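Undergrad: can you look at this prediction? I've put the sequence above it.
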Amino acid sequence: MSAEDLENYETDMELALYREYRDVVGLFAYVVETERRFYLANNVDLQVRSAGGEVFFELTLSDAWVWDVYRSARFVKQVRVVTFKDVNVEELSKADLQMP
């Protein structure tokens, strides 16, 4: 496999992932962004924790979809994320999802 073939394969996978996102985004209520992943979810519980002087975030998502081109099963029942970086949670408005 040449470098060009590999690049074309990765481009095709990213395009397929974007199309899947476009097809499923209307099924979810929240968009969640961490430093490592992007999620869609219907239930979000974000807790700020502290241990040993460090602050971290514990995030529990249920009924979720994971933006990950290398993951074959992107729909997950429950996800638990622990991170020391900021977490962005936005509630989706159904009006925002309408195509022009």
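TA: Nice, I can see it. Please read all numbers here as calculations on a predicted model, not as lab measurements.
Undergrad: alpha carbons only for contacts and neighbour counts from here, please
TA: Fine.
Undergrad: Asn8: which element?
TA: Assessed by DSSP states H and E, Asn8 sits inside helix 3-24.
Undergrad: take the one below as the second:
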Amino acid sequence: MTQQYIAGELSILLARLQAVAADETAARDVAGLRREAETRPVAALTRVVVRALALDDGLCWNSLARGDEAAFTRQARVGADLREFSVCAGLLADP
């Protein structure tokens, strides 16, 4: 994969995460991660992915606590796609 492809695909996945963010603060946090993904070298993207996955995990737990199954399902799908891409792109180790 080219560096531009990795950064671009990560930005798209983060846009999906931003779209399912439950509140304005989380959406702003994801927007900041998108900017980092689009401007940082590929070597720095692992940090962005780790932060995005942690943010998604928090969103999922909050949705479960509120009993919002639909939001949880959307957030979990984005998180799974983000993790799968990150492993395939070599940004995260496969457990």
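TA: Ah, there it is. Just so it is clear, the model here is predicted, and its values are computed rather than measured.
Undergrad: TM between them?
TA: TM-score of the superposed chains, computed with TM-score structural alignment, normalised by the length of structure 2, equals 0.32; 37 aligned residues with a C-alpha RMSD of 2.3 Å.
Undergrad: just to revisit the earlier point, can you give me the buried ones in the helix holding Asn8 of structure 1?
TA: 14, 17, 21 (16 or more other C-alpha atoms under 10 Å).
Undergrad: could you do stretch 33-50 of structure 1 as well?
TA: Across stretch 33-50 of structure 1, burial judged by 16+ other C-alpha under 10 Å covers 33-34, 39-42, 44.
Undergrad: in helices, which of the residues you listed appear?
TA: Applying DSSP state H to the buried residues of stretch 33-50 of structure 1, no entry is found in helices.
Undergrad: which of these sit farthest apart?
TA: Thr34 and Asn42 (16.3 Å; C-alpha to C-alpha).
Undergrad: now the strands for structure 2?
TA: Assigned strands in structure 2: none (criterion: DSSP state E).
Undergrad: can I get the buried residues of stretch 33-50 of structure 1 in a markdown table including distance to Ser50 of structure 1?
TA: Converted to a markdown table, the buried residues of stretch 33-50 of structure 1 look like this (distance: C-alpha to C-alpha, whole Å):
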| residue | distance to Ser50 of structure 1 |
| --- | --- |
| Glu33 | 21 |
| Thr34 | 18 |
| Tyr39 | 24 |
| Leu40 | 26 |
| Ala41 | 25 |
| Asn42 | 26 |
| Val44 | 19 |
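Undergrad: do you know how far the residue nearest to the spatial centre of structure 2 is from Leu64 of structure 2?
TA: Residue closest to the mean C-alpha point of structure 2, counted by C-alpha atoms, centre = their mean, is Ala52 at 4.0 Å. Distance, Ala52 of structure 2 to Leu64 of structure 2, using C-alpha to C-alpha, to the nearest Å: 18 Å.
Undergrad: try Val48 of structure 2
TA: 24 Å.
Undergrad: these two - which one has more neighbours?
TA: Neighbours were counted for Val48 of structure 2 and for Leu64 using other C-alpha atoms under 10 Å; Val48 has more, 22 against 15.
Undergrad: wait, doesn't the more buried one sit right on Thr39?
TA: No - with contact defined as C-alpha atoms under 8 Å, Val48 of structure 2 does not count as touching Thr39 (11.3 Å).
Undergrad: any chance of the buried residues of helix 3-24 of structure 1 in TSV with distance to Lys77 of structure 1 as columns?
TA: Converted to TSV, the buried residues of helix 3-24 of structure 1 look like this (distance: C-alpha to C-alpha, whole Å):
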residue	distance to Lys77 of structure 1
Glu14	23
Leu17	19
Tyr21	17
